[in-house]
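Visitor: Need coordinates for the following:
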Amino acid sequence: MHFALPPRKTSQPPPYIPRASRLPGLRRTRFKLIALVGLALLALIYVITRSNNSQHAAPNTHAPRGNPPVVLVTVLDAAKYSKAYLETVRENRINYAEKHGYQTLFAKIGDYSLNGSPGSWTTVVAARDALTKYPDCRYVWYLDASGFVMNPALKVEEHVMQPARLDELMKKDMPVVPPDSIIKTFSHLKGQDVELVLTQDKEGLSAGSFILRNGEWARFFLETWFAPIYRSYNFQKAEVHALEHIVQWHPTILSRMAIVDQRLINAYNKGVRGEEYKDGDLIVRFPDCAAADAQACETESQSFVQASRRAFASS
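Guide: Prediction:
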């Protein structure tokens, strides 16, 4: 059966107008939604970044005024040294600090939480503690308990840390860890850019005496040195080998570090392991006595302690 089509009302059919699609509208809606989410994320990132920057802005704007000029830090280990010997060390540090308007910080093994790391890591935490307790100091000088100040007339800020003096003293383009490290000290480093001063002995870098300029870089350096990953490596010489590691593998540290002649801040009483002390040198250290017994350092240092006391009495 066939059905007739309804008659047209006109002989000219209306033009074809396609039905409006909903797709463009959906796309516009989604685009607006994505744009709003993106703007919200950017705003969140901006707020977080600005907040972080504001948290760090205060330390960056604080310039140490040099009061005190130097904090002399020493870790006292009663398991390695006799009580009488450690009292002599304290006397030596206090006399030197009082002469030049410095401050002292004496730390003991156990004063800080090391999270299971060897006690020798107290060196790093004590230096960091000095920056916290004396935020206006110019320098932190860590001097191991195995050493004594022998020339009280010398100030470390003049004897070592003056930029022009460092330009003359620092050893450039030489292996960081002797004798054949492929990583060498920077050849173009200027004294004004130096933040850390170290020495070497015949075995490598020495952490028994080092000077650190107060500032944000110093805090970065100490935090890096004390990082859990390096303490977990169980280096044979703990913090000393960790120091050698970060100096060689972190250009940010190497680019601010100067190595100077050992006798400037780290002369040894004997020349077996390093440069031997000469009259007039700033300090003398006894790097091997603590490994013998608790009385060995007291016996070995006796003549030097007497000479040091005479020097202070006449200065």
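Visitor: drop to CA atoms for contacts and neighbour counts, all remaining ones
Guide: Will do.
Visitor: What ranges does the stretch 151-300 of the chain have for its helices?
Guide: Remark: helices assigned in the stretch 151-300 of the chain by DSSP state H, counting those that start in this stretch are 156-159, 163-169, 216-225, 228-231, 239-249, 251-254, 262-265, 296-300.
Visitor: Mind putting these into CSV with distance to residue 150?
Guide: Supplementary listing: these in CSV, determined by distance: least, C-alpha to C-alpha, whole Å:
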stretch, distance to residue 150
helix 156-159, 13
helix 163-169, 20
helix 216-225, 27
helix 228-231, 34
helix 239-249, 25
helix 251-254, 30
helix 262-265, 11
helix 296-300, 15
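Visitor: what's the most buried one of these?
Guide: Mean neighbours per residue, mean count of other C-alpha atoms under 10 Å, is largest over those for helix 262-265, with a mean of 21.
Visitor: how far out from the middle of the chain is stretch 139-157?
Guide: How far stretch 139-157 lies from its chain's middle: 19 Å, per C-alpha atoms, centre = their mean, to the nearest Å.
Visitor: and this one, so I can compare the two:
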Amino acid sequence: MQFALPPRKSPHPLPSARSTRLPYHRRKQLKTVAVAAIAIVTILYLLSYFTSSNSTSAVASSASTSGVVIVTVLDRKVLSESFIKKIVTNREDYAKRHGYTNFFASTSDYEDAIGDSPRSWATLPAVRHALAQNPSSKYFFHLSAHALIMNPTKSLKSHLLDRSKLESLMMKDVPVVPPDSIIKTFSHLKEKDVDLIVTRDGEDLSPGSFILKNGDFARYFLDLWFDPLFRSYGFAKAETHGLDHIIQWHPTVLARTALVPQRVLNAYSKDSPGAGADGTYKDGDLVLRFPGCEAKGGDCDELDPYYMLWQRKAKNG
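Guide: Presented below is the predicted three-dimensional model:
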């Protein structure tokens, strides 16, 4: 029996067309490298976005492990450097006394995010930014740039955040939005369930001063509040009316919200309109806020005598 022999190879093979397809394992390696490269570029972009600050920004904190981060958003397009210096000095003194961290942000940092919405909406991405930079901190205290911490010796823990203290201050079964909202705060709410602490004035909830506990709820809440639907709705009071709506009509949020008396966290100056019952500043209150100045948008001459009063208290304290 004979077997066919394979053709003899020529010592000078003819040139053949080289395959344009890469081996499977090689293509798989290249695909993996490409995906990894895209992921790395995306991560670097996000890091640069959240950690960068432009020339109009005040100094923001680096990552901290302090129990409280104080978030202050400064609009450098309308506030003078001398006014900003007063606010920064006030916050730094308080943070140093109690081991807290300051997070100073500029409204201009979030212009792309807020678009054509009122600039006051910058509060929300600023607080979100603070959470991202300080993931180990437990509480985030947002305080308007038109406000002073007037009682430098009083810590937030002893004043409000201690379990028994908060339990005693929570306003239960009262209208969320004064004077007669049909939606009321939960009567069975406990301190352990609270993630948001806020006050109300004579007309609305008052987000110029609030405390938010770090966690999944905080991120969900800020994302919900900053939803484009609310920003484009045309609320007369922008984020304030957005907050009124969310807490009244979203039980998930109301169930995590503690309403406390106005002067606990958000006393108004005597010349500012809209204070609630017993909402006007009295000596010894922690915070003094100037909503009338916020409405004007610029510096606040009304703040000056109180700033000098605070300086004396800080010096003696």
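Visitor: Tell me how the two chains score on TM-score.
Guide: TM-score for the superposed chains, counting by TM-score structural alignment, normalised by the length of the first structure: 0.76, backed by 248 aligned residues with a C-alpha RMSD of 1.5 Å.
Visitor: so which of the helices of the stretch 151-300 of the first structure comes closest to residue 193 of the first structure?
Guide: Ranking the helices of the stretch 151-300 of the first structure by proximity to residue 193 of the first structure (C-alpha to C-alpha) places helix 163-169 first, at 8.0 Å.
Visitor: The closest one aligns to what range in the second structure?
Guide: Mapping helix 163-169 of the first structure onto the second structure (TM-score structural alignment) gives residues 163-169.
Visitor: Residue 182 of the first structure: which of the helices of the stretch 151-300 of the first structure is closest?
Guide: Nearest to residue 182 of the first structure, of all the helices of the stretch 151-300 of the first structure, is helix 239-249, at 8.9 Å by C-alpha to C-alpha.
Visitor: Centre-most residue in the first structure?
Guide: Centroid-nearest residue in the first structure, with C-alpha atoms, centre = their mean: residue 221, separated by 2.0 Å.
Visitor: Please give me every residue in contact with it.
Guide: Neighbour list for residue 221 of the first structure: residue 253 [criterion: C-alpha atoms under 8 Å, 6 or more residues apart in numbering].
Visitor: Could you report the distance from it to residue 227 of the first structure?
Guide: 10 Å (C-alpha to C-alpha, to the nearest Å).
Visitor: Over to residue 111 of the first structure?
Guide: In terms of C-alpha to C-alpha, residue 111 of the first structure sits 18 Å off from residue 227 of the first structure.
Visitor: Same question for residue 157 of the first structure.
Guide: Per C-alpha to C-alpha, residue 157 of the first structure is found 29 Å from residue 227 of the first structure.
Visitor: now the helices: where do they sit in the stretch 1-150 of the first structure?
Guide: Going by DSSP H, counting those that start in this stretch, the stretch 1-150 of the first structure shows helices at 23-61, 83-100, 122-133.
Visitor: The last one vs helix 239-249, what angle?
Guide: Relative orientation of helix 122-133 of the first structure with respect to helix 239-249: 70 degrees, computed using axes from the mean of the first three to the mean of the last three C-alpha atoms, to 10 degrees.
Visitor: Only the buried residues of helix 122-133 of the first structure, if you could.
Guide: Neighbour counts over helix 122-133 of the first structure (16 or more other C-alpha atoms under 10 Å) mark 122-131 as buried.
Visitor: same question, the second one
Guide: By neighbour count, with 16+ other C-alpha under 10 Å as the criterion, the buried positions of helix 83-100 of the first structure are 83, 85-86, 89-90, 92-93, 95-97, 100.
Visitor: Generate TSV for those residues, with distance to residue 167 of the first structure as supplementary columns.
Guide: TSV is the format used below for the buried residues of helix 83-100 of the first structure (distance: C-alpha to C-alpha, whole Å):
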residue	distance to residue 167 of the first structure
83	41
85	37
86	36
89	32
90	33
92	30
93	28
95	30
96	26
97	26
100	24
